[in-house]
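Trainee: predicted model follows, preceded by the sequence.
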Amino acid sequence: MVSVRTLPDALAAALRARFGDRFQTGAAIRAQHGSTTTWIEPQAPDAVVFPETTTEVAAIVTLCGEAGVPVIPFGAGSSLEGQVNAPFGGVSVDLSRMDRILAVHAEDLDCVVQPGVTRTRLNEHLRDTGLFFPLDPGADASLGGMAATRASGTTAVRYGTMKDMVLSLEAIMADGSIIRTGRRARKSAAGYDLTRLLIGSEGTLGIITELTLRLQGIPEGMAAARCSFPTVADACNAVIATLQAGLPMARIELMDAVTVAAVNRYSGQNLPETPLLLAEFHGSPQGVAEQAKAFGEIVAGFGASGYARTTDHQERARLWKARHDLFWAVLALRPGCKGISTDVCVPISRLADCIAAAQAKAAELGLTAPIAGHVGDGNFHNLILIDPDSAAEKNAAHIYIGWLNELALSMEGTCSGEHGIGQGKAKYLASEAGAALAVMAAVKAALDPKGIMNPGKILPPSNLRPAV
């Protein structure tokens, strides 16, 4: 639903004078910037501004702060928990024009980028240097958005998440000040770790305007492998054994039988329609061959069949494209239905139990909820398919999501492995964080006393936006 509120006249006039046609209030563009890719109802901002420099972002935040108007950062719009929504109206700050790669220090394995640079574009730019940025969340997300939501993806089992890849940040704070959280040194013991405070803060503490990122050398050898299992539990137990054996997996992904069937139809694959593991190995050609061989031997002990591996680039790309197209493939199972994506993460030892319970609960509620996951991290996703006109299906999905989050917490897991909290997971954060939630609220109040920075995200309703 598009907001019908208007900005204070003085603020609108100041932003229009400063940004000209980069200040927009049309209904269509506002709706685009309040759109969500999941079940959360869109909430449009009152205006959208397209800054091109750090000082312009600082000017927007300063002007909005003086007027007590919310500021909502916007990257590629691919977030899944309502992070770009504007529940209190305000100004959406679209950072897509801040898309310069400012420096590549190949000898130091790092680079400096603006927040609107996407991971795909960065890797295209880096190709001739022999380096790459390894995180792959599936969507071609902006790097600023990935840092703001502490994103990860298929390669996190080897390379970590955004908290591991960001050396330092430049950010605009709620008072309009510009700060840098660190230097390019590979480590520092100097003061509070403000870099990691801002990573995952979803724009509620500041707006990221520059990132210094770690890079990795492109592996000399790469191989992909796949194998099928009688049950999801067999596949999960094979993953546990693989990790306990110390194999340095680059990726290890699970798809349940329903997901595999969807991928076959959508992507023209011919995979056995039973639970499937996709794996990838990075290293020297000899090391990759040894890893793939050892993986094959391990999974055979858990009933794996159809084990196949390849070093062919096109075949590897075909397999991973099928994995990245999974969202659309699953949606095609029920044309006209809406997909509700959710994720949880548990200790690896609890993964098989958690997935089995999730499948049983979905069947009990009569839901189609295929599962796929970055199982090397204990992280998995459900894409729940519902008829948007069915109140019963919507209610069942809400029951299921709440139950799944509480199940993960009962297993000493987390309500979000990588989607972030936003609006959709806020009510579960209280259960997970406990007394630490009050500390989070205190940090928010200290850094953003007027509550203008992306209000209504992360903190539960009782800690949302103070009166200005």
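Mentor: Received, thanks. Only a predicted model underlies this, so the values are computations on that prediction, with no experimental measurement involved.

Trainee: going forward, measure contacts and count neighbours with C-alpha atoms only.
Mentor: OK.

Trainee: centre of the chain to the longest helix along the chain, how far?
Mentor: Longest helix in the chain by number of residues (criterion: DSSP state H): helix 391-410. Mean-position distance between helix 391-410 and its chain equals 20 Å (C-alpha atoms, centre = their mean, to the nearest Å).

Trainee: contacts made by that helix with the rest, please.
Mentor: Around helix 391-410, the neighbours that count as contacts under C-alpha atoms under 8 Å, 6 or more residues apart in numbering are 342, 344-346, 354, 358, 361-362, 365, 367, 384, 386-388, 414-415, 428, 431-432.

Trainee: just checking, E253 touches D377?
Mentor: No. Here E253 lies out of contact with D377, judged by C-alpha atoms under 8 Å, at a distance of 9.7 Å.

Trainee: and here's the other structure:
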Amino acid sequence: MNAPTPLAHLAPNIQLRPVPPALIEALQSRFGTRCSTAQAVREQHGRDESAFTAVPPPAAVVFAENTQDVADAVKLASDHRVPVIPFGVGSSLEGHLLAVQGGISIDVSRMNQVLAIHAEDLTVTVQPGVTRMAVNAAVKSEGLFFPIDPGADASIGGMAATRASGTNAVRYGTMRENVLALEVVTASGEVIRTGTRAKKSSAGYDLTRLMVGSEGTLGVITEVSLKLYPLPEAISAATCTFPTIEAAVRCVIQTIQLGVPIARCELIDAGTVRMVNTHSKLGLREEHMLLMEFHGSPASVKEQAETVQEIAAEFGGESFEWATTPEERTRLWTARHNAYFAAIQSKPGCRAISTDTCVPISRLADCLLDSVAEADASGLPYFLVGHVGDGNFHFGYLIDPDNAEERRVAEELNHQLVARALAMEGTCTGEHGVGLHKMGFLLDEAGAGAVDMMRTIKRALDPHNILNPGKIFTM
């Protein structure tokens, strides 16, 4: 296994390139007040939700309002060999947005329009700055919804770039399965289109899949066509508590192996439930908990729920509490989505070293339980949540960002967890992406030959290495 990668170990990637005054002048001439060099604006665009704090901000921020704006900004940056970092809402967790080699940030948050809803085809086409909640608000009147739900109200462009997933992935898949087509600005400023709204195609290389998950290193996404789904006729959510984490996980494994089409299946450990109760003013039982949701017809939802309740009883599950109204379900899922912020607030001034390993469902209990034992033994406070229906779980080790020993311990825990997941034929990142933090782990997972192939693709599409350089792998 390669060594953990806190910021001090990223020296090969932190090589600031000069941004010539001529580029800033050209950007200000083209964009006027939509090109900002104000310190506060630059600092806002030079950080995300990761634990990295010591990277200088970009030299300028361009606020794009359409595809041509993005193309022109990239073309000017390309002419001066200056890095370009796309920015959506800043919710990424692995340092994706940090200007580790300097450059300019292109903020696409103003490109926030739903361009076309094709209800009869179950598709929608949007600009990259529109958020997942805005998409769902726009399509709800058609009786449709977009299921990918990473928790934060992330931008669709950012979700595509990081191949995001979330709580619904166990039933509906990830962004990989739900992006049909893209419009992308290349490193030279050219605008290309990948894919179509057709359900399938055998035409040439699958450039859409190549761009989804490329983390802004191969192109800047300016338009996305997504799959939609009919709103379920019936939805029911439930919580169930368990005497141990192992009992909860064994319940999940049996549920999945029996083929129950559960829509959401989330694990929250007892300590995290306490944090959530404090943050969201709830009264949830402070025990290890599964939070589940069932979609379908009233009869199928009833059958699914009864089956899972029987399975849970075999593993000591009790206190089933049902949330059948939209208000009750929203309250539960909002609390789950706020678990990260609840944890951060439980230790004022802390940052979280987060993990998002994913393993085959049959290995979930072994991987999770050994990782819990290590975290407990370390003495560091942590939170634990998981999209356990698809074998994905998250630790957040809460550290004082100025305490080198706490950071070392957290990184070592992360290192041990990833090594364990890879040994079980899992992955170092189920949904957050590689960014800065997992570059060494990607090499362990994919192997030197595969990473070299990625570098070859990067060099071919971005010969001057200006698109979000220093992420995913070193050049």
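Mentor: Perfect, I can see it now. Note that this is a predicted model, so its numbers are computed, not measured.

Trainee: would you show me how to pick out the buried ones of the contacts of helix 391-410 of structure 1 in PyMOL?
Mentor: Command for PyMOL, covering only those of those found buried under the criterion 16 or more other C-alpha atoms under 10 Å:
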select buried, resi 342+344+345+346+354+358+361+362+367+384+386+414+415+428+432
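
Trainee: helix/strand/coil for the corresponding residue of structure 2 for H282 of structure 1?
Mentor: Matched by TM-score structural alignment, H282 of structure 1 corresponds to H295 in structure 2. Three-state assignment for H295 of structure 2 (DSSP: H, G, I helix; E, B strand; the rest coil): strand.

Trainee: just tell me the aligned range of stretch 366-374 of structure 1 in structure 2.
Mentor: Counting by TM-score structural alignment, stretch 366-374 of structure 1 corresponds to residues 379-387.

Trainee: ranges for the helices of the stretch 51-200 of structure 2?
Mentor: Along the stretch 51-200 of structure 2, counting by DSSP state H, counting those that start in this stretch, helices occupy 67-79, 132-139, 156-161, 169-172, 175-178.

Trainee: most tightly surrounded among those helices?
Mentor: helix 156-161 (a mean of 29; mean count of other C-alpha atoms under 10 Å).

Trainee: need the contact list for the aligned residue in structure 1 for I192 of structure 2.
Mentor: In structure 1, I192 of structure 2 lines up with I179, judged by TM-score structural alignment. With contact set as C-alpha under 8 Å, 6+ apart, I179 of structure 1 has these partners: 170-173.

Trainee: look up how far I117 of structure 2 lies from the equivalent of G130 of structure 1 over in structure 2.
Mentor: Matched by TM-score structural alignment, G130 of structure 1 corresponds to G143 in structure 2. Distance, G143 of structure 2 to I117 of structure 2, using C-alpha to C-alpha, to the nearest Å: 12 Å.

Trainee: could you do S201 of structure 2 as well?
Mentor: 21 Å.

Trainee: mean per-residue distance, whatever helix or strand comes next after the longest helix of structure 1 to structure 2?
Mentor: The helix or strand immediately downstream of helix 391-410 of structure 1 is helix 426-433, counting by DSSP states H and E. Compared with structure 2 after fitting, helix 426-433 of structure 1 deviates on average by 0.7 Å (mean C-alpha distance after the TM-score superposition for structure 1).

Trainee: now find how far off-centre helix 426-433 of structure 1 is within its chain.
Mentor: When C-alpha coordinates are averaged (C-alpha atoms, centre = their mean), helix 426-433 of structure 1 and its chain have centres 18 Å apart.

Trainee: same question, stretch 85-101 of structure 1
Mentor: That offset, for stretch 85-101 of structure 1, works out to 17 Å (C-alpha atoms, centre = their mean).

Trainee: in structure 2, what residues pair with it?
Mentor: Counting by TM-score structural alignment, stretch 85-101 of structure 1 corresponds to residues 98-114.

Trainee: stretch 410-425 of structure 1 too?
Mentor: The aligned range for stretch 410-425 of structure 1 is 423-438, by TM-score structural alignment.

Trainee: okay, now the residue lying closest to G420 of structure 1 once chain neighbours are set aside: neighbour count?
Mentor: Nearest residue to G420 of structure 1, sequence neighbours excluded (C-alpha to C-alpha, 6 or more residues apart in numbering): T149, at 5.5 Å. T149 of structure 1 is flanked by 25 other residues according to other C-alpha atoms under 10 Å.

Trainee: how far away is the equivalent of T149 of structure 1 over in structure 2 from S378 of structure 2?
Mentor: In structure 2, T149 of structure 1 lines up with T162, judged by TM-score structural alignment. Distance of T162 of structure 2 to S378 of structure 2, given as C-alpha to C-alpha: 31 Å.

Trainee: the residue nearest the centre of structure 1: what's it in contact with?
Mentor: Most central in structure 1 under C-alpha atoms, centre = their mean is A151, positioned 3.9 Å from the mean C-alpha point. By C-alpha under 8 Å, 6+ apart, the residues touching A151 of structure 1 are 137, 161-162, 200, 418-420.

Trainee: which of the residues you listed lies closest to Q291 of structure 1?
Mentor: Of all those, T161 has the smallest distance to Q291 of structure 1: 22.8 Å, by C-alpha to C-alpha.

Trainee: got a list of what the closest one touches?
Mentor: By C-alpha under 8 Å, 6+ apart, the neighbours of T161 of structure 1 are 135, 150-153.
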